[in-house]
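J.: Okay, sequence plus prediction incoming.
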Amino acid sequence: MVKLKKNKKLKILLLPGAFHSPSARFRIWQFVEPLKASGYEVVTRVPIPDRNYKGRKLFSNKWEKIPIKIKSIIRLISSMWMLRDLRRFDYVIANRDIVPDVKIKFLEKIVILSGVKFIFDFDDAIHLGAREKKLSEFLPACYYITPGNAYLAEYAQKLNNNVKIIPTVVNTEKYKPISFRKPGKLRIGWSGSSSTNIYCLPILKNVIETLSFKHDFEFIIISDKDPKINWIGVQSKFLLWRPETEITNLQHLDIGLMPLNDSPFERGKCGLKAIQYMALGKPALVSPVGVNAEIVTHGVDGFHCYNEADWIKYIETLILNPDLLIDMGKNARIKIESKYSVDYAMNIWKSILL
């Protein structure tokens, strides 16, 4: 483990970009306390309105009634204010671009010109499309780039030699398997945002319908918006996603599903849902797209499902073999503790923040 230099308390400015988005929570916010405990001085700043204000339907959102142009101006001013005292910090760590607008390119340049060591963190294929030109203008000057997987690292390495993969991880002190099973039918679950369920859930429709004719189980959907599926013969239940119930709802699943289409954008995803299921001792069945194929070891802590036949086969395998389900869940937990925990990621961060 890397140790800090004596008598030197390094100062870090964290810019997560949002309060509640998964990227901000799992890439930045959950490291605030571990960094402080490791001897760093940490300041965290978020622009107002934050990057995720459009998606925060669960919270009181006064920004919805304000015209977009005015919101953009307010956010830009707020973002500039966040950078008012850069020289007091040793490092600035930003999750994605400071303002998610391809036309606003000067904020990252302000950070770099200040002389502070600028670390750019990202966990989605944000370089695909209009953002690529913006990113290519400042990424070469970053002190480090910390992508969430090898696919993103391949892009980053074309622009900068200082690249270290930091996988998306969970706090294994909070994400713990429960010692009892909630009474009721077998629960097969999918968790995701309303922006992704229109792409992911159709992959599972025929699968869940087919299995429902043969087996008695409940299909659980956890999301910020009810997709209101009406699948033939399926006993489904919708659970509204909330920060305070996220872990509890996932704990009571028996099997976790993470379907994806195979596209350049999906290959950039960092497998958060699979990691969450596995941390809670649930086998994860995934489309082996991008890092999913690495997170889940086929037949050990979950299954790789390439097509509908695979999804049906491997879900049914677990339905019919409860002992295998339990054993895979235990293996899944071990995997997360060793490779996808906050402690694991903190060791990588400490090797950068010297």
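T.: Cool, got the structure. Residues are numbered from 1 along each chain as shown.
J.: Every contact and neighbour count from this point should use C-alpha atoms.
T.: OK.
J.: For the spatially closest residue to residue 290 that is not a sequence neighbour, give its distance to residue 134.
T.: Residue nearest to residue 290 in three dimensions, not counting chain neighbours: residue 267, with 4.2 Å by C-alpha to C-alpha, 6 or more residues apart in numbering. Per C-alpha to C-alpha, to the nearest Å, residue 267 is found 21 Å from residue 134.
J.: Neighbour count: these two, which is higher?
T.: residue 267 (22 against 18; other C-alpha atoms under 10 Å).
J.: still on that earlier bit, so the residue nearest to residue 290 touches residue 151, yeah?
T.: Yes. Between residue 267 and residue 151 there is a contact at 6.9 Å, judged by C-alpha atoms under 8 Å.
J.: Mind listing the shared neighbours of these two?
T.: Common neighbours of residue 267 and residue 151, using C-alpha atoms under 8 Å, 6 or more residues apart in numbering, are 290-291.
J.: Spit out the contact partners of residue 237.
T.: 218-221.
J.: before we move on, what about residue 90?
T.: 10-12, 116-117.
J.: next up, a second structure to put side by side with the first:
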Amino acid sequence: MIPQRNSFWDENAYAPWTPQWMGKELVFCLVERRLPKRLLVRKKIRPGWYYALKIKNALSSKRKVGFGPVVEGEYNIGVRGSRIDPIVDCINRKSENYSADIFFDFGEMARFDLIVIVKEFHPGVYPLLEQLKVQGKRFVYDIVDNPFCTDPRSVSYHDHPEFLRMMDGVISSSPVQSEDVRPINPNVVLIEHPIINFECSTYPQKATVDILWQGYMANVEAMFRLHTILEKVRQESGRDVRMIYHSNCPTRTDGMIHYIKWKIRDWQKILASADIGIVIKPPDNEVQRRKPSNKVLSYMAAGLPVVCTPTEADKLIMEHGKTGFFAYTDEEWYRYLKGLIEDPELRKAMGMRGREYVWERFTIEKITAKYLNLFDHV
């Protein structure tokens, strides 16, 4: 087979910020009418917050911790909003021993004593890691939901055990991730996501019963099997049931199905205005079964009862029959949804129990304390 030559347009292979790299990025910008990704990310940083971090870390005598690489803008609830930013802020408020900052590029890691590589990595960074480890730097890998990565160079931790062996500690987000890592690196600890949504349902009486799914449309297909079940419950109960997909999609309505475009300014309000939170994570999907519990956590933090086909991570924060229901078969989904749709008091009781449970255990302060405890032992 004749090898294919790489097209000029495939990628920018020059070293970042060299004249050649900047020239090629400029050509890309002119043709695609976009900013280079790193500049776009930097643009979406609150300057006051970002430079306060820099000054605070430069002046601090505490042990310096860096979280990154930051490859997302600020205005989302991905790894930036749910993991990096709140933990960094809390460390700087609470810790007597550590000062935290963020980094965009792996080349910035040398200025830290302890580096938390969050989700994204690629083999090209291995020589730098080895060099910094010789200098006494310590490394922790935070899996989050890898391999759902933003940087196209990033790879799956599952396929690169050599990377896990280089780490002084590993943070998993689910029991399945822990099982993956422990035979390779026994210094693995499960740390849940912190709560980042603060608006709560007031359980108002209203004409509709709103069933909510929040997430990326790439993950929505598993939910479609519920449409027939919800239509059946709608007809039998006489309730005005609405299935709401709050996602990266245009706003539109198709019968009882409502699609609402996700926006950072109102995601908490829409979440808290729903009546039931649902999600299906297919247990036979090897990627989905490793996902963390942040979706279920956000539903519970908003005071919603939850019906889900759970991951092992979801089972750690949710109690079947008390704060919601685990549903696997269509019959179970029908029974549990029908019971909640027809009984507003059950919805309220389950929602309040779930909210109380997660707020006792998964606040930003409590999750940050787990990070700090790990840092003390690596």
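T.: Received the coordinates, thanks. Since we're looking at a predicted model, the values are computed, not measured.
J.: Can you list which of the contacts of residue 90 of the first structure are found in strands?
T.: Among these, the subset assigned to strands under DSSP state E consists of 11-12, 117.
J.: ok, and the closest non-adjacent residue to residue 290 of the second structure?
T.: residue 176 (5.6 Å).
J.: could you check the distance from the one you found over to residue 327 of the second structure?
T.: Taking C-alpha to C-alpha, one finds residue 176 of the second structure at 20 Å from residue 327 of the second structure.
J.: Which one's more surrounded, the two?
T.: residue 327 (21 against 18).
J.: in terms of contact, does the more buried one touch residue 307 like I think?
T.: Yes. With contact defined as C-alpha under 8 Å, residue 327 of the second structure reaches residue 307; the gap is 6.6 Å.
J.: what touches both of the two?
T.: In contact with both residue 327 of the second structure and residue 307: 333, 336, using C-alpha under 8 Å, 6+ apart.
J.: For burial, what's the neighbour tally of residue 111 of the second structure?
T.: For residue 111 of the second structure, using other C-alpha under 10 Å, the count is 15.
J.: And for residue 266 of the second structure?
T.: Residue 266 of the second structure has 9 nearby residues by other C-alpha under 10 Å.
J.: Show me what it aligns to in the first structure.
T.: The equivalent of residue 266 of the second structure in the first structure is residue 245 (alignment by TM-score structural alignment).
J.: Report the secondary structure state of the aligned residue in the first structure for residue 142 of the second structure.
T.: When the first structure is aligned by TM-score structural alignment, the residue opposite residue 142 of the second structure is residue 121. Reducing the assignment at residue 121 of the first structure to three states with DSSP: H, G, I helix; E, B strand; the rest coil gives strand.
J.: now swap in the one 3 residues further on and tell me
T.: The three-state assignment at residue 124 of the first structure reads coil, by three-state DSSP.
J.: In this structure it contacts residue 272, no?
T.: No. With contacts counted by C-alpha under 8 Å, residue 124 of the first structure stays clear of residue 272, the gap being 11.3 Å.
J.: what about the strands in the first structure?
T.: Under DSSP E, the first structure gives strands at 11-15, 41-44, 91-95, 117-122, 144-147, 186-191, 217-223, 236-240, 255-258, 284-286, 302-304.
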